[in-house]
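# Sequence and predicted structure, then a few things I'm wondering about:
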Amino acid sequence: MNFVPATALIIATYNWPEALHCCLLSVARQTLLPTEVIIADDGSDVRTWTVINKMRKFLPIQVLHVWQEDDGFRKTQILNKAVSQCSADYVVQVDGDVILHPSFIADHLSAAESGVFVRGSRARLTPTKTLDTLRSQNTKIGFYSNGVHNRLNAVRMPFFQQLGQRKEMKSRSVRGSNLAFWKADFIRVNGYNNELNGWGHEDEELAARFINNGICKKIVKLGAVQFHLHHQELPKPNEGLHREVIDQTLTSKIKNCIDGYEKLY
């Protein structure tokens, strides 16, 4: 795009301070820093507060810590609260258990355009590589590193990134761990659905409402690369219910959720 919008990097986290530390170290290595970093904390204990305060010394930008009481998995609510604290026009959203390629923010901003939201690329680290990374705090990970699954997702080729981009009006395979959108579009669809508590598809449901409002999904390959630290999967007792909500959103062309961003006020 022809201009660089003010950009907020939102990092969702819950009680994995070692991973969050690595994530923030990778933020500090960005070739183009975001305007601000906002930690969306779903009730972590004091260890996370300690990591954030430590990393503020290494990041020459504002780092906000938006916290809510630990009352079960309420990621949708804390993300809505985090977006409400953004002063920026554009939001890049990740989880606190990923390592960002040094050009992650720059690639996202290169892909940003009016009328779209963006889904980036994610490679995975093996359990052994994850443990080694957490112990060493070495976030210099790339395509050629040992212990990388889905290695093709780790390819970054800036001169060919446009060839690796495509658009579609589908909400499938959208992950909040590598997502970017305009704050105005997020408010337009009333943000995340607060009724989706527990793990499962809250990002796809948000994407479905983006699409129902004519906001297109842009899939980015060969850029906007991140590396996901290995961990055990979370329990999914509400996944079936969440899937029903997505199906209803798509079938009925629902453009806004009832209990969303606006319920914060």
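Arrived safely.

# Please make it C-alpha for all contacts and neighbour counts, starting now.
OK.

# The stretch 101-250 of the chain: helices as residue ranges?
104-111, 127-136, 183-188, 202-212, 239-251 (DSSP state H, counting those that start in this stretch).

# Helix, strand, or coil at residue 44?
Here residue 44 is coil, with the state taken from DSSP: H, G, I helix; E, B strand; the rest coil.

# ranking the helices of the stretch 101-250 of the chain by burial, who's on top?
helix 202-212 (a mean of 25; mean count of other C-alpha atoms under 10 Å).

# Need the residues that contact stretch 245-253.
By C-alpha atoms under 8 Å, 6 or more residues apart in numbering, the residues outside stretch 245-253 that reach it are 201, 204, 205, 208, 209, 212, 254, 255.

# Enumerate every residue touching the residue nearest to the fourth one when sequence neighbours are not counted.
The reference is to residue 208. Leaving aside its sequence neighbours, residue 208 sits nearest to residue 171 (C-alpha to C-alpha, 6 or more residues apart in numbering; 5.1 Å). Residue 171 is in contact with 204, 205, 207, 208, 211, 217, counting by C-alpha under 8 Å, 6+ apart.

# what would the residues you listed look like in a markdown table with distance to residue 122?
A markdown table is the format used below for these (distance: C-alpha to C-alpha, whole Å):
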| residue | distance to residue 122 |
| --- | --- |
| 204 | 16 |
| 205 | 20 |
| 207 | 18 |
| 208 | 21 |
| 211 | 22 |
| 217 | 16 |
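
# A further structure is provided below for comparison with the first:
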Amino acid sequence: MKIALLISTYNWPKALKLVLKSAAKQSLMPDEILIADDGSKNKTKSIIAKYQKKYNLPLKHIWHEDKGFRRTVILNKALAATNADYIVQLDGDCIMHHNFVRDHVQHAKKNRFLFGSRVNLKESCLEEIFKNKETEFDFFDQRITKRTRNLHIDFLAKLYKESPELSSKVRGCNISYWREDFLKVNGYNEDMTGWGKEDSEFVIRLLNNNIYGKRVRYNAIVYHIWHKNACRAKEVVNTKIQAESIENRSKRCENGVSKYLENATPSSISK
């Protein structure tokens, strides 16, 4: 099974440094790392090149021009640029526990997607974390919140079962799925631009295809670096699109990844 680690990012190279450092420490290394870059400036490109050389990471940088928040678009382009069997996805502001990839892979099963826990790092500690380039945080660390999410216990993680219901715990910053399932639902819905609901709407279509979700609590932990909230101007529009997907029992979106798959090459995708 070929595994791809998919990291979405936008103009925060300082955070991406820590994410890539945590990628280099994984107990199970992915076969490739896809950086889905929603139009960052050259500093991000330089950081990626540096870490690729420093840690010999199998990095692939997929970039397009900055035309506003187009996370759905760049994620689709990144998925079109890989032939990996299984995708482990997070955001570029989430540091990975050293067993993050391993945990997702060991719970992977056909007709199942996974979603894991997110521990929050406090705003007051960010300067210290960036200065010391820290990527490891134990249960008693005073710089984290939601500390019970920071318990890594394999046998407890196995107790959670898959479900056909949409969980409020689903986050695109900690999710994994089979690439064939992603293609089946035509990936992310590019009618949804701006922040809000793009991940849960994608998951709804998976569920409507009888691809059920399993929460991977006590495994698959990420540490979310605090930042100000994104602009939520499109949330109402995106919520309406999600509601229509629920009402219509949608199994596939029209405006999705398929447009990038025909005659796709890395050079044709990264624009």
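That came in fine, so what should we check first? Small disclaimer: the values here were computed from a predicted structure and weren't measured.

# returning to what we had before: which of the helices of the stretch 101-250 of the first structure sits closest to residue 98 of the first structure?
Closest to residue 98 of the first structure of the helices of the stretch 101-250 of the first structure is helix 127-136 (C-alpha to C-alpha; 10.2 Å).

# At the geometric centre of the second structure, which residue sits there?
Of all residues in the second structure, the one closest to the mean position by C-alpha atoms, centre = their mean is residue 90, 2.4 Å from it.

# Verify the contact between it and residue 177 for me.
No. Using C-alpha atoms under 8 Å, residue 90 of the second structure makes no contact with residue 177, being 11.8 Å away.

# picking that back up, which position in the first structure pairs with the residue nearest to the centre of the second structure?
Per TM-score structural alignment, the equivalent position to residue 90 of the second structure in the first structure is residue 94.

# Quick one: average offset of whichever strand or helix holds its match versus the second structure, please.
Per DSSP states H and E: residue 94 of the first structure is located in strand 90-95. By mean C-alpha distance after the TM-score superposition for the first structure, the fitted strand 90-95 of the first structure averages 0.3 Å away from its aligned residues in the second structure.

# who are the neighbours in contact with the counterpart of residue 204 of the first structure in the second structure?
When the second structure is aligned by TM-score structural alignment, the residue opposite residue 204 of the first structure is residue 200. Each residue near residue 200 of the second structure by C-alpha under 8 Å, 6+ apart is listed here: 166, 170, 171, 172, 242.

# Still touching in the first structure? Go through these.
Comparing the contacts of residue 200 of the second structure with the first structure on both residues aligned by TM-score structural alignment, their matches' C-alpha atoms under 8 Å, the contacts found in both are 166, 170, 171, 242.

# Do I have it right that residue 209 of the first structure meets residue 217?
No. In this structure, residue 209 of the first structure is not within contact of residue 217 by C-alpha under 8 Å, at 11.2 Å.

# and residue 264 of the first structure, what is it in contact with?
80, 81.

# Per the alignment, name the residue of the first structure opposite residue 161 of the second structure.
Under the alignment by TM-score structural alignment, residue 161 of the second structure pairs with residue 166 in the first structure.

# Can you give me the neighbour number for residue 150 of the first structure?
14 (other C-alpha atoms under 10 Å).

# The second structure: which residue goes with that one?
Counting by TM-score structural alignment, the partner of residue 150 of the first structure is residue 146.

# Give the burial count for the closest residue to that match other than its chain neighbours, as a bare number.
For residue 146 of the second structure, ignoring the flanking residues on the chain, the nearest one in space by C-alpha to C-alpha, 6+ apart is residue 119 at 5.8 Å. By other C-alpha under 10 Å, 20 other residues sit near residue 119 of the second structure.

# before we move on, what about residue 36 of the second structure?
Neighbours around residue 36 of the second structure, by other C-alpha under 10 Å: 29.

# mind listing what it touches?
Residue 36 of the second structure touches 6, 7, 8, 9, 61, 62, 63, 74, 75, 77, 78, counting by C-alpha under 8 Å, 6+ apart.

# Filter these down to just the ones in helices.
74, 75, 77, 78 (DSSP state H).

# So which of those residues is the closest to residue 57 of the second structure?
residue 78 (16.9 Å).

# So the closest one sits against residue 71, correct?
No. The criterion here is C-alpha under 8 Å, and residue 78 of the second structure misses it with residue 71 at 10.6 Å.

# can you tell me which residue in the second structure aligns to residue 138 of the first structure?
Match for residue 138 of the first structure (TM-score structural alignment): residue 134.

# one step back: okay but the match of residue 90 of the second structure is in contact with residue 203, surely?
No. The pair residue 94 of the first structure / residue 203 is not scored as a contact, 11.4 Å apart, by C-alpha under 8 Å.

# what sits in contact with each of the two?
residue 176.

# returning to that earlier point: return the residue of the first structure aligned against the residue nearest to residue 146 of the second structure.
Under TM-score structural alignment, residue 119 of the second structure pairs with residue 123 in the first structure.

# Reformat the contacts of residue 36 of the second structure as JSON lines; add neighbour count.
Compiled in JSON lines, those are given as follows (neighbours: other C-alpha atoms under 10 Å):
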{"residue": "6", "neighbour count": "26"}
{"residue": "7", "neighbour count": "24"}
{"residue": "8", "neighbour count": "24"}
{"residue": "9", "neighbour count": "23"}
{"residue": "61", "neighbour count": "19"}
{"residue": "62", "neighbour count": "23"}
{"residue": "63", "neighbour count": "22"}
{"residue": "74", "neighbour count": "28"}
{"residue": "75", "neighbour count": "25"}
{"residue": "77", "neighbour count": "29"}
{"residue": "78", "neighbour count": "25"}
